[in-house]
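Asker: mind folding the following:
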Amino acid sequence: MSHKIPESVLVVIHTADLDVLLIERADRPGFWQSVTGSLDRPDEPLLETATRELFEETGIVADGERIVLKDWLLSNVYEIYQTWRHRYAPGVTHNTEHVFSVCVPRDIPITLAPREHLQYAWLPLLEAADQCFSSSNAEAILQLPRHVDDK
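Answerer: Prediction:
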């Protein structure tokens, strides 16, 4: 088994009314989050990673026209939870997370990856931020209005 690359994306999925889609982790029931995922290879472009993870975890296709990923040009460095450190090379303790968002219609079909997620929920912005187990995810959700307004 190869180790995970300690660089990832976070994709906040939302509607025009700022309802936020959260998904519940299959490996940790009760842990809700936005789409997240590590680079598949060190040279994988971040937009490619975000597009791939968005599709793999929700079935949403970012086509660049109707569904457009927005790179916030914002990175967070955080300590990897002890429970998931075994996925990384020995001695790796921190991950760099790059934040994206995507506005979608509320009625867009959601197809979860069953091995990764149990269920999804559309929540108002503040409720979604409160529901996230990850502080960087919650903070990104709280920053969402600022990034929607700056086209």
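
Asker: only C-alpha atoms from now on, for both contacts and neighbour counts.
Answerer: Will do.

Asker: residue 21 - that's part of a strand, no?
Answerer: Yes. Checked against DSSP: H, G, I helix; E, B strand; the rest coil, residue 21 lies within a strand.

Asker: so it versus residue 46, what's the distance?
Answerer: According to C-alpha to C-alpha, to the nearest Å, residue 21 stands 21 Å off from residue 46.

Asker: for the comparison step, fold the sequence that follows:
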Amino acid sequence: MLAGMTDSPRPPKIPESVLVVIHSPALDVLLIERADKPGFWQSVTGSKDHLDEPAAMTARREVAEETGIVIGSAAVPDDALVDWALRNVYEIYPVWRHRYAPGVTHNTEHVFGLTVPRDTPVVLAPREHLQHVWLPWREAADRCFSPSNAEAILQLPRLRKAP
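Answerer: From the prediction side, this is the model:
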């Protein structure tokens, strides 16, 4: 280690995050399996990197990091990402609370939808996810471990961007 450098721990996660329901025009939903909890399927999720990061920017970054899908590309235009204007406040699972500042027990989640062609290539971040699957929206909701994720998927037919 160089003089003057310290091995500092990661800063605590910000208890404000996004949930991005990635779906095809036919309402098939992309789910990804967590590497740290095999068998736990979810949509793209992630916390803000800094307090003033706009939720839409967090959504764009997390989608790219977790799936390799770049919003604003020729295949996935900017307007494919839609803020569903839903906010979930939920208790953070005890197994993940150590990632947050002491005393933080709840997270606010901003929900987005992202319409992509069904054949959009998916490249998972191997340290975060094991595999992915496309499922019809009802089946996808049933497979999610998170109640807020399942509820968001059930809202898909009502909240998706009209074709």
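
Asker: can you calculate the TM-score here?
Answerer: The TM-score (TM-score structural alignment, normalised by the length of the first structure) is 0.96; 151 aligned residues with a C-alpha RMSD of 1.3 Å.

Asker: of residue 21 and residue 46 of the first structure, which one has the most company?
Answerer: Shown here are residue 21 of the first structure and residue 46; by other C-alpha atoms under 10 Å, residue 21 has more neighbours (24 against 18).

Asker: so what's the aligned partner of the more buried one in the second structure up against?
Answerer: Residue 21 of the first structure maps onto residue 30 in the second structure, with residues paired by TM-score structural alignment. For residue 30 of the second structure, the contact set (C-alpha atoms under 8 Å, 6 or more residues apart in numbering) comprises 21, 22, 23, 43, 132, 133, 134, 135, 140.

Asker: likewise residue 68 of the second structure?
Answerer: Residues near residue 68 of the second structure by C-alpha under 8 Å, 6+ apart: 121, 122, 123, 124.

Asker: filter the residues you listed down to the buried ones and hand me the PyMOL line.
Answerer: To isolate the buried subset of these in PyMOL, counting by 16 or more other C-alpha atoms under 10 Å, use the following:
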select buried, resi 124
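
Asker: which of the contacts of residue 68 of the second structure show up in the first structure as well?
Answerer: Contacts conserved in the first structure for the contacts of residue 68 of the second structure, counting by both residues aligned by TM-score structural alignment, their matches' C-alpha atoms under 8 Å: 121, 122, 123, 124.

Asker: now the first one: how far from residue 68 of the second structure?
Answerer: Think residue 121 of the second structure. In terms of C-alpha to C-alpha, residue 121 of the second structure sits 8 Å off from residue 68 of the second structure.
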